[in-house]
Each structure stands twice: as structure tokens, then as C-alpha cells.
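Trainee: sequence unavailable; structure follows:
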């Protein structure tokens, strides 16, 4: 089965941090084979499948993987939480380092469907800080606090979205696996959390 081949190829690669060039080629080939068998050819029209908290299994995104390159920090779990009804997405990266200094880096965005598989993404807010000070427990609780208008004792600022041209294609979607490709050529493989 193509899905198990992809999951096997990304196993042990720490979301891409440990992937060699050979690994990356094999993973991208497995991704392409699975995309050819997408059971949901119009994913934007399937909000019941898109909606929810997705945990990142693998990416080629340097922006995400480079968080791990910061001194004393290690990248923890990364989530992309989609709220289809509100047309919002929350990207949340958990960061670990020294004891009691666990952090979080998050970005909130609004999305607009452009086709049956592509959305335009407009980043709106960024929140970065220590998990303890923010009161971070889970992605769902954190999103609930954001939606209630809470301000956080963190680096918390609005993002000017006027000149943003970001988009994301969902190229594979089933009940528990999603593959997306971004405008900067990045690939994302996620599982329902």
C-alpha cells in the first residue's frame, strides 16, 4: 500500500531533520505516488475531513526545520490546526531546551479558497513565548484562548498581510493523512492528532 510506504519512509526522520538527500528523494517519490491516488480530489470542498488538529510528520520547509538550529533549542511537536468553518489555520510549534524554558512559536492565519485544492493564506498574528507563562497545555486549549481574545505575556503581534502571496495546495486527503505543498516548494505530511 502506498500510504504505508510513505509512513515507513518518513519513520525516524524527525520531521525531516534527520533525512539525508537520498531519504528526501525516496520520501518525495512516495509522496508523489500517494498524491496520484488522492481519494479526495476536491479537498477544499470536504471541510469535515480538513477540519481538526493535524500533527506534522515530515516537511521540507526550512522555515520550520531551522527552529531546531537555534542554540539550546530543540523542535518538539508541530501542529497545523484547521478550523474550516471559520476559514482559519493555526500553526503551532512546541520548542524545548533548558528545563522550565519550554517554548511555543505560533502563527494564526485566515485562508480563502482559490480552487478545489488551493487556498490563499494570509498570516494575521504571531505569538512566541514560554509555555509556562502563556499557560500552554494543548493546541485546542491555546486556540480557544486566542479566539476568546486573550493577550499573552509573550511576543504577541499582528502581521501585516497586505503584500502576502502565500498559498497552500492540499494534494492528498483522507480520514487521517494530509499532504500539502506550499508556494515556496515545501512539502508537508501530516496526520490527524
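Mentor: Sure, I can see it. Remember, predicted model here, so these are calculated numbers, not experimental data.
Trainee: only C-alpha atoms from now on, for both contacts and neighbour counts.
Mentor: Noted.
Trainee: mind naming the longest helix for this protein?
Mentor: Across the chain, the helix with the greatest residue count (assigned by DSSP state H) is helix 21-35.
Trainee: which residues touch the helix or strand following that one?
Mentor: Going down the chain from helix 21-35, the next helix or strand is helix 47-50, by DSSP states H and E. Contacting residues not belonging to helix 47-50 are listed as 43-44, 82, 84-85, 173-175 [Cα atoms under 8 Å, 6 or more residues apart in numbering].
Trainee: returning to what we had before: for the longest helix of the chain, packing partners?
Mentor: When contacts are defined as 3 or more Cα pairs under 8 Å, 6 or more residues apart in numbering; DSSP states H and E, helix 21-35 sits against helix 2-10, strand 167-173.
Trainee: so which of those comes closest to residue 71?
Mentor: Residue 71 lies closest to helix 2-10 among the helices and strands packed on helix 21-35, at 25.5 Å (Cα to Cα).
Trainee: contacts for that closest one next, please.
Mentor: Contacts for helix 2-10 (Cα under 8 Å, 6+ apart): 16, 23, 26-27, 30-31, 33-34, 57-58.
Trainee: for the chain, just list every one of the strands.
Mentor: Taking DSSP state E, the strands of the chain run over residues 52-59, 74-83, 88-96, 103-113, 118-130, 155-158, 167-173, 177-182, 187-192.
Trainee: before we go on, here's another structure to hold up against the first:
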């Protein structure tokens, strides 16, 4: 059975979240000095990108996309700190050129890691699993169509039906519009949440705020890194199989 719209429930829960800023990026360098960084890298060659990506993805693998980490923790774990350092190396040494117009930005992207305290608090993009018995969040896919101005998240949630004990899998979709606000920044405006024949308006869901503003700080054929307004970072890996694609 699909639960009723959790919009009002989530609104109340979101108010109870401690007023804690996202873990700020250390030694944050604004986009305006990327040209200076490129000049400096000419004197000091950047490390090879492939080993950095491999180390980053390896370090992320054991963090369950960051969803199992306490959202109220005041300090990062050593594993998180290592991941943050690797992310910064990629961002600082390989800044993207006008990523919002880069065709590689479009496609299906699997969420591999996020430091967003909102997403960690709700345990996913929608937080619906908090309303279901013995529920768990599966893959989270972001589908971007930059040319068409569309963006959709897909979140798979599995839960156990009480008494019967059968497992049910829900495919939740959040559809919305996406537009470029600058050369690096994209704005996502969620419009609807859909699950089977059920549909709800998305404007009152607090959980989506973590992904509504995204500065693209790294982009290639396989990896995409974005930062939110409060410094939260999200790492996406290209979803290559047809089963991973949304829609």
C-alpha cells in the first residue's frame, strides 16, 4: 500500500532539524580564480585524474552514499575527511569550463555520495522510507535533460508488508524543471512526486532542497560533482546500463 502524501508530515519534521549548516568546504576557492589556478597548475602539474577518481569512488563505497552518517555530527569522520580531500583535488585541478552547457552534463547519474544533512536526516531524496515498516533506500538516479530543461530523480524503496512479510519495492519519481542560472550553477524546480498511479505536488517537500541549487564543480564522461548553497557536496557517477535510466 502506498502511503498518503507526506508533505505536511515532512514539513513538521523539517522544522525540528537542528539549525546546523552543512559541513563547509575547506579552503573553498571561488570560480572567479579558476583561471589563476590553471596558470599555477602549469608550473605545478596536476595529479593524474584517473587515480584520483578511483581513490574517491573506493573511499565512497563504504559510506552508503553518506546516508548512514549522523546528520548532527559536529565533525567529519576520517573517512569523510579523506573523501572531501579527494573531491577538492579534483575540483581544484580540473575545474570544468561552462559545465551547464556541456553535453556531458545530460544523462543518467547515480548518486554515490552526499554530505547534505537534510538528505542524511531523511535517509534519502524523498524520506518516504521513514513512513514504511523495515524500509530501505535502493539506488537513487538523477536524469538530466539540459537541452529540454528537465530533471528527474528516481528513488527505489523496499519495505516489508506487516504480518504477510512480503517485500514490496516502490519506484518513486520526482519530476521538475531545470535551468542554468550561470555558467556553473543549475537550478532545479521540483513539480511533482509520482509513485505508480499516485501523484503529489512537490512544492511543500522540504527534502528536495539539497538538490535544488547545484554548482557543477567537476564534470567528465564518468563523474559529476556538485555543491549546494551551504557547501554540501554530492558525487554522481554516470549510470551506463539501460536499467539505470529514468523514464
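Mentor: Arrived safely. Note that the coordinates shown come from a computational prediction; the quantities given were computed from them, not determined experimentally.
Trainee: in structure 1, which residue is most central in space?
Mentor: residue 80 (3.7 Å; Cα atoms, centre = their mean).
Trainee: quick one: contacts for that residue?
Mentor: Counting by Cα under 8 Å, 6+ apart, residue 80 of structure 1 touches 53-56, 89-92.
Trainee: any chance of the strands of structure 1 in a markdown table, with distance to residue 38 of structure 1 too?
Mentor: Below are those laid out as a markdown table (distance: least, Cα to Cα, whole Å):
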| stretch | distance to residue 38 of structure 1 |
| --- | --- |
| strand 52-59 | 18 |
| strand 74-83 | 19 |
| strand 88-96 | 22 |
| strand 103-113 | 19 |
| strand 118-130 | 15 |
| strand 155-158 | 36 |
| strand 167-173 | 5 |
| strand 177-182 | 10 |
| strand 187-192 | 13 |
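Trainee: any idea which of those gets closest to residue 68 of structure 1?
Mentor: For the strands of structure 1, the distance to residue 68 of structure 1 is smallest for strand 74-83, at 4.9 Å, taking Cα to Cα.
Trainee: where in structure 2 does the closest one fall?
Mentor: Taking TM-score structural alignment as the measure, structure 2 aligns residues 136-145 with strand 74-83 of structure 1.
Trainee: the matching stretch against structure 1, how far on average?
Mentor: Compared with structure 1 after fitting, stretch 136-145 of structure 2 has a mean deviation of 0.5 Å; criterion: mean Cα distance after the TM-score superposition for structure 1.
Trainee: can you give me the buried ones in that stretch?
Mentor: 136-137, 140-145 (16 or more other Cα atoms under 10 Å).
Trainee: likewise for stretch 65-75 of structure 1?
Mentor: Here stretch 65-75 of structure 1 shows 65, 67-68, 73-75 as buried, counting by 16+ other Cα under 10 Å.
Trainee: reformat these as a markdown table; add distance to residue 7 of structure 1.
Mentor: Formatted as a markdown table, the buried residues of stretch 65-75 of structure 1 follow (distance: Cα to Cα, whole Å):
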| residue | distance to residue 7 of structure 1 |
| --- | --- |
| 65 | 19 |
| 67 | 23 |
| 68 | 22 |
| 73 | 26 |
| 74 | 23 |
| 75 | 20 |
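Trainee: now, which of the residues you listed sits nearest residue 161 of structure 1?
Mentor: The shortest approach to residue 161 of structure 1 among the buried residues of stretch 65-75 of structure 1 belongs to residue 67, at 22.5 Å (Cα to Cα).
Trainee: tell me who's in contact with the closest one.
Mentor: Residue 67 of structure 1 makes contact with 73-75 under the criterion Cα under 8 Å, 6+ apart.
Trainee: switch to 10 Å and redo it
Mentor: Applying Cα atoms under 10 Å, 6 or more residues apart in numbering to residue 67 of structure 1 gives the contacts 73-76, 93-95, 105.
Trainee: show me which of the contacts of residue 80 of structure 1 is closest to residue 109 of structure 1.
Mentor: Residue 109 of structure 1 lies nearest to residue 89 out of the contacts of residue 80 of structure 1, by Cα to Cα, at 5.3 Å.
Trainee: pretty sure that closest one contacts residue 110?
Mentor: Yes. Between residue 89 of structure 1 and residue 110 there is a contact under Cα atoms under 10 Å: 6.2 Å.
Trainee: out of the two, which sits in the busier spot?
Mentor: Per other Cα atoms under 10 Å, whichever of residue 89 of structure 1 and residue 110 has more neighbours is residue 89, with 23 against 20.
Trainee: in contact with the more buried one: list those residues for me.
Mentor: With contact taken as Cα under 10 Å, 6+ apart, residue 89 of structure 1 is in contact with 51-53, 80-83, 107-111, 121-123, 143.
Trainee: grab the nearest non-local neighbour of it.
Mentor: By the measure of Cα to Cα, 6 or more residues apart in numbering, the closest residue to residue 89 of structure 1 outside its immediate chain neighbours is residue 82, 4.6 Å from it.
Trainee: ok, residue 199 of structure 2 next?
Mentor: residue 193 (5.5 Å).
Trainee: dump the residue contacts of that neighbour.
Mentor: Contacts of residue 193 of structure 2 by Cα under 10 Å, 6+ apart are 5, 126, 152-154, 172-176, 199-203, 205.
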